[in-house]
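J.: the following block contains a protein sequence and its predicted model.
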Amino acid sequence: MGDALRVSLLTTGITLLLTVGLVTPVAWLLARTHFPGKAVLETLLDLPIVLPPVVAGVGLLLAFGRNGLLGPPLEIAGIGIAFSPAAVVLAQLFTSAPFYLRTARAGFASFDPEVEAAARTDGAGGWAVFRFVTLPLAFPFLLEGLVLTWARALGEFGATILFAGSLQGRTRTVTLAIYAAMESDLGPALVLSAVMVFVAFALLLVVRVAAGRRG
């Protein structure tokens, strides 16, 4: 069980870092710009929210599996993604990042762009405006998005078991460990389930507090 907790904490931590680095600029772009096909792009980016996780796992296998679209080129380069810790991260990122995207996009659109324009008029550069004006104003939304993203990544099951498998110490996360324990020993499964319930409650409480501050 300790291995499962370690794998979950490591992979969800990496997922959060990737989400912040990759999704924040996209959320800002979608909130502040208009271009042809924007509605189609937003729909595609939101699609993992409504896709069954098993379907997401099949899609990741078709893209990155040994016989998938990108599998052979990656194998030639000596990179194997499927059934590795990297597969766990990809599964979590695919299924959870859209939650951060939605809240971050709402955060960047929640205040008047004239506030940023005023800062630029006062001589602030682009990065300074983003760091000292945009981020603080959108922060409650970003925090809420990160909490929801981490919770979704922590609870990911369907896509992970299909794309990454359940290898103890490598790809077996907490949810996969609960599933495996149910087949042999109910005690550890109940303990882990109780821990997950407590974590879920704590995360929802953080979201509620963040939403209250946002209001």
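T.: Great, that's in hand.
J.: going by C-alpha atoms from here, please, whenever you check contacts or count neighbours.
T.: OK.
J.: would you mind finding the longest helix in this structure?
T.: Counting by DSSP state H, the longest helix found in the chain is helix 2-32.
J.: of all the residues in that one, which ones are buried?
T.: Neighbour counts using 16 or more other Cα atoms under 10 Å place 3-9, 11-16, 18-20, 23-24, 27-28, 30-31 of helix 2-32 among the buried residues.
J.: what's the helix or strand for the residue nearest to Leu148 when sequence neighbours are not counted?
T.: Among residues not flanking Leu148 along the chain, Phe99 sits closest, at 6.4 Å (Cα to Cα, 6 or more residues apart in numbering). With secondary structure defined by DSSP states H and E, Phe99 is part of helix 85-108.
J.: in addition, the following structure is provided for comparison:
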Amino acid sequence: MFSLSAEEIEVLKLSCQVATFSMIFSLIPALTIGWILARKEFWGKSLFETLVFLPLVLPPVLPGYLLLQVFGNQGMIGQYLAPLGLSLAFNWKGAVLASAVMGFPLLVQSIRLAIELVDQRLEMAAQTLGASAFSTFISVTLPLANSGILVGAILCFCRSLGEFGATITFVGNIAGETRTLPLAMYSLMQQPDTEPQLWRLITLSLSVAFFALWFAQWFHRYQKKQRGR
């Protein structure tokens, strides 16, 4: 059993903090967009879907560069946020934004598929009994889609945990501020005689991602068994 240094514990805490906030801040927009894609038909839907899922296929450095141009201290929006103390570039809050952008499509897709599997007749029955569309979504759709939503949230968390390209482009690799697990591993690879530390971080990263995904799959199977009774 290996012991972690204070620096490695700090990297792990920062990584989990960034991934958790990224997942939380993505959840409400992803639920909204996932429901729209699952339940609504409208002109331009294909274009809208393409824009939502585009970060999945872009080189990660590109979204990071675009974030820098928009939210950097001299960016289109960032220049107005900086005087208010809301600077996002080169700090952990910017790392949350970069990770959220890259993990958001995975969350939306999981939510969309989960909602599409919900029987619309149950939703219509609730509305026939007087429930509003929002009440139906909260009391019928969400409970029936919760396992798919959880899987999507954990996928978003794991994607955020492993985010590298957009993060290093937008917020840099600053120890104690933006150096998450992938950036810390990259830094160690550039230094001599750091293999033991590198393997500890690799083990940490694999362990957190493995147990998060394992829990998501276990919960999904558990929910299916409960509904099958």
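T.: That came through, no problem. In this text, all values refer to a predicted model and were calculated from it rather than measured experimentally.
J.: who touches the helix or strand that the helix holding Phe99 of the first structure is followed by?
T.: Counting by DSSP H and E, the next helix or strand C-terminal to helix 85-108 of the first structure is helix 114-121. Helix 114-121 of the first structure is touched from outside by Gly126, Val129, Val133, Thr134, with contacts defined as Cα atoms under 8 Å, 6 or more residues apart in numbering.
J.: for the second one, helix, strand, or coil?
T.: Which is Val129 of the first structure. Classification of Val129 of the first structure by DSSP: H, G, I helix; E, B strand; the rest coil places it in helix.
J.: how near is it to Asp112 of the first structure?
T.: For Val129 of the first structure, the distance to Asp112 of the first structure equals 14 Å [Cα to Cα, to the nearest Å].
J.: surely Val23 of the first structure touches Phe99?
T.: No: the criterion here is Cα atoms under 8 Å, and Val23 of the first structure misses it with Phe99 at 10.2 Å.
J.: burial count for the residue nearest to Leu148 of the first structure?
T.: 22 (other Cα atoms under 10 Å).
J.: that one corresponds to which position in the second structure?
T.: By TM-score structural alignment, Phe99 of the first structure lines up with Leu106 in the second structure.
J.: with Leu70 of the first structure instead?
T.: Aligned partner of Leu70 of the first structure by TM-score structural alignment: Ile77.
J.: burial check on that match, number of neighbours?
T.: Using other Cα under 10 Å, Ile77 of the second structure is surrounded by 15 other residues.
J.: equivalent analysis for the one 10 residues further on, please.
T.: Burial measure for Ser87 of the second structure: 18 neighbouring residues, criterion other Cα under 10 Å.
J.: contacts only, for the residue nearest the centre of the second structure.
T.: Centroid-nearest residue in the second structure: Cys156, 3.2 Å away (criterion: Cα atoms, centre = their mean). By Cα under 8 Å, 6+ apart, Cys156 of the second structure lies in contact with Ala19, Ser22, Met23, Ala100, Gly103, Phe104, Leu106, Leu107.
J.: equivalent analysis for Gln223 of the second structure, please.
T.: Ser147.
J.: how much space between it and Val118 of the second structure?
T.: From Gln223 of the second structure over to Val118 of the second structure (counting by Cα to Cα), the distance is 14 Å.
J.: also Ala89 of the second structure?
T.: Relative to Val118 of the second structure, and taking Cα to Cα, Ala89 of the second structure is found at 40 Å.
J.: more crowded one of these two?
T.: Set Ala89 of the second structure next to Val118 and count neighbours by other Cα under 10 Å: Ala89 wins out with 28 against 17.
J.: show me what that one aligns to in the first structure.
T.: Aligned partner of Ala89 of the second structure by TM-score structural alignment: Ala82.
J.: now do Gly34 of the second structure
T.: Under TM-score structural alignment, Gly34 of the second structure pairs with Ala27 in the first structure.
J.: Thr141 of the second structure too?
T.: By TM-score structural alignment, Thr141 of the second structure lines up with Thr134.
J.: ok, that match touching Ala109?
T.: No: assessed by Cα under 8 Å, Thr134 of the first structure is found out of contact with Ala109, at 10.1 Å.
J.: more crowded one of those two?
T.: Set Thr134 of the first structure next to Ala109 and count neighbours by other Cα under 10 Å: Thr134 wins out with 19 against 16.
J.: how far away is the more buried one from Leu45 of the first structure?
T.: 23 Å.
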